[in-house]
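Novice: Here is the input, now give the coordinates:
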Amino acid sequence: MIAKLTGTLDDFGPDWAIIDVNGVGYLVQASAKTLSHLGIRGDKVVVHTEMQVSETDMRLIGFASSGERAWFRLLTAVQGVGSKVALAILSALSVEELQRACAGGDSAMVARANGVGPKLASRIVNELKDKAGGIAPIVTGPGAAPIEGLGAVPEGSVSADAVSALQNLGFKPATASIAVAAAVKELGDDAGLNDVVRVALKRAAG
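Specialist: Model prediction:
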């Protein structure tokens, strides 16, 4: 499965972008917020991806952060929410706003997204309310609060992806961060994602 693309922004439209990776153009569907984050044609970009395969279609969904991808997976697990609706929600709300809406039971905020009525918004908030606190997005960049045990984590780095992976498996942000920090310390800064996740899982589960 394709989990991440690093390449050049070749072209883009209202809900898609083409990422050129060593001469191969990958078409990815994306939210408006992700597309605005990518920049202009010719810029180097890193896109986290989710592949969806059905009997009649195969598509690649792109995200500016692993946190946005985690929310996409949660949203599409709710009955009545397909990839189109999930991307509409992620276009209307930032990850932080979506998290606050679900944690606070604010279905009206979720209903701001195109194609999301009050009934569906209430279902989304009710089903994701208990999960909202467990997938806090990794905040990076100037002024970002450091993650416990890791300090400032560059978005797209092995540490950031490993923390996200553990959180997607149900570990709390603090537990995931401490376990990844210990794994990186044990394996070294050049360790690959799979190795870091494997060692971090042992520490988190222990």
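Novice: C-alpha from now on. contacts and neighbour counts both.
Specialist: Fine.
Novice: the longest helix in this structure is where?
Specialist: For the chain, the helix with the greatest residue count under DSSP state H is helix 173-187.
Novice: ok, and what's touching the next helix or strand after that one?
Specialist: Going down the chain from helix 173-187, the next helix or strand is helix 193-205, by DSSP states H and E. With CA atoms under 8 Å, 6 or more residues apart in numbering as the test, helix 193-205 has contacts from 158-159, 161-162, 165-166, 171, 175-176, 179-180, 182-184, 187.
Novice: Okay, angle between helix 193-205 and helix 173-187 too, please.
Specialist: Helix 193-205 and helix 173-187 are oriented at 120 degrees to each other (axes from the mean of the first three to the mean of the last three CA atoms, to 10 degrees).
Novice: The closest residue in space to Gln99 that isn't next to it in sequence: neighbour count?
Specialist: Spatially, and ignoring its direct neighbours in sequence, Gln99 is nearest to Ala132 (5.5 Å; CA to CA, 6 or more residues apart in numbering). As a burial measure, Ala132 scores 19 neighbours (other CA atoms under 10 Å).
Novice: here's the other one to compare against:
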Amino acid sequence: MIGKLKGIVDEKADDYVLVDVNGVCYVVHCSERTIAHAGKIGDQLTLFIETYLREDQLKLFGFASAFERQWFLLLQSVQGIGAKLALALLSKLSPGQLANAIALQDKSLLSKTPGVGPKAAERIVLELKNKLPKNLSDQGDAEVYQDLGGAKTLAPVAEAISGLTNLGYSRDQAANAISAVIKEVGQEVDTTKLIRLGLRHLSKP
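Specialist: Below you'll find the model as predicted:
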């Protein structure tokens, strides 16, 4: 099984990169975000790989980080989400933005991805809201997406929702409260302030 490829970009297309590894070229299917960060023809490239063998077809899927690969697998644990839709979601949303959308139950954001309708978005939220990666707060691979937005506020949002649930509120109540706070004050807020404002929102009649 191939875990990682290190080579030279030989060709780039809309949905794959051709990676030359010591004269052997591999077709690696990637998200649009990963392809955009793959550099130019002739540049060095490292991709984390997930190998799929289906009947007589072998496919390699490549990711800019182990965290992106983790999300690729996590998304496919949802009923009705296969490799194609998982890549489509990762093309439109970074891992940080996906985690934020799920934590805040933002189904409308998820459904903006082509092929992901309201029912699929609802399943993603319901099935993954308690399965968010354990490395959510530190995101060792966040630098890969530092210019894409979403990653900075991931930890405070998730921690604030967790904090409110520890205080006895349901996850739905906590997510709705934090979502309302972010809409009011923006995303550049630390965990403590999010919890305080979330409690204020929850105390309203």
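Novice: Now do the SS call for Val27 of the second structure.
Specialist: Three-state secondary structure (criterion: DSSP: H, G, I helix; E, B strand; the rest coil) places Val27 of the second structure in strand.
Novice: ok, now Ile61 of the first structure?
Specialist: Quick answer, by three-state DSSP: Ile61 of the first structure is strand.
Novice: My guess is it contacts Val47. True?
Specialist: No - at 9.2 Å, Ile61 of the first structure does not count as touching Val47 under the criterion of CA atoms under 8 Å.
Novice: matching residues in the second structure for the longest helix of the first structure?
Specialist: With TM-score structural alignment applied, helix 173-187 of the first structure matches no range in the second structure.
Novice: by contact count, what packs against that helix?
Specialist: Applying 3 or more CA pairs under 8 Å, 6 or more residues apart in numbering; DSSP states H and E, one finds that helix 173-187 of the first structure makes contact with helix 158-168, helix 193-205.
Novice: Reformat those helices as JSON lines; add mean neighbour count and distance to Glu68 of the first structure.
Specialist: What follows is those, written out as JSON lines (neighbours: other CA atoms under 10 Å; distance: least, CA to CA, whole Å):
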{"stretch": "helix 158-168", "mean neighbour count": "24", "distance to Glu68 of the first structure": "10"}
{"stretch": "helix 193-205", "mean neighbour count": "17", "distance to Glu68 of the first structure": "19"}
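Novice: In TSV: those helices, plus distance to Ala32 of the first structure.
Specialist: Output for these, formatted as TSV (distance: least, CA to CA, whole Å):
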stretch	distance to Ala32 of the first structure
helix 158-168	22
helix 193-205	28
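Novice: Nearest approach to Leu120 of the first structure belongs to which of those helices?
Specialist: Smallest distance to Leu120 of the first structure across those (CA to CA): 23.4 Å, for helix 158-168.
Novice: got the contact list for that closest one?
Specialist: Under CA under 8 Å, 6+ apart, the answer for helix 158-168 of the first structure is 66-67, 70, 134-135, 138, 153-154, 173, 176-177, 180-181, 184, 192-193, 196-197, 201.
Novice: Show me what counts as buried in stretch 19-35 of the first structure.
Specialist: For stretch 19-35 of the first structure, a neighbour-count test (16 or more other CA atoms under 10 Å) marks 19-21, 25-35 as buried.
Novice: ok, now stretch 165-180 of the second structure?
Specialist: By neighbour count on 16+ other CA under 10 Å, the buried set for stretch 165-180 of the second structure is 165, 169, 171, 173-180.
Novice: Buried among the contacts of helix 158-168 of the first structure? Make that a PyMOL selection.
Specialist: Buried members of the contacts of helix 158-168 of the first structure, defined by 16+ other CA under 10 Å, are picked up in PyMOL with:
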select buried, resi 66+67+70+134+135+138+153+173+176+177+180+181+184+193+196+197+201
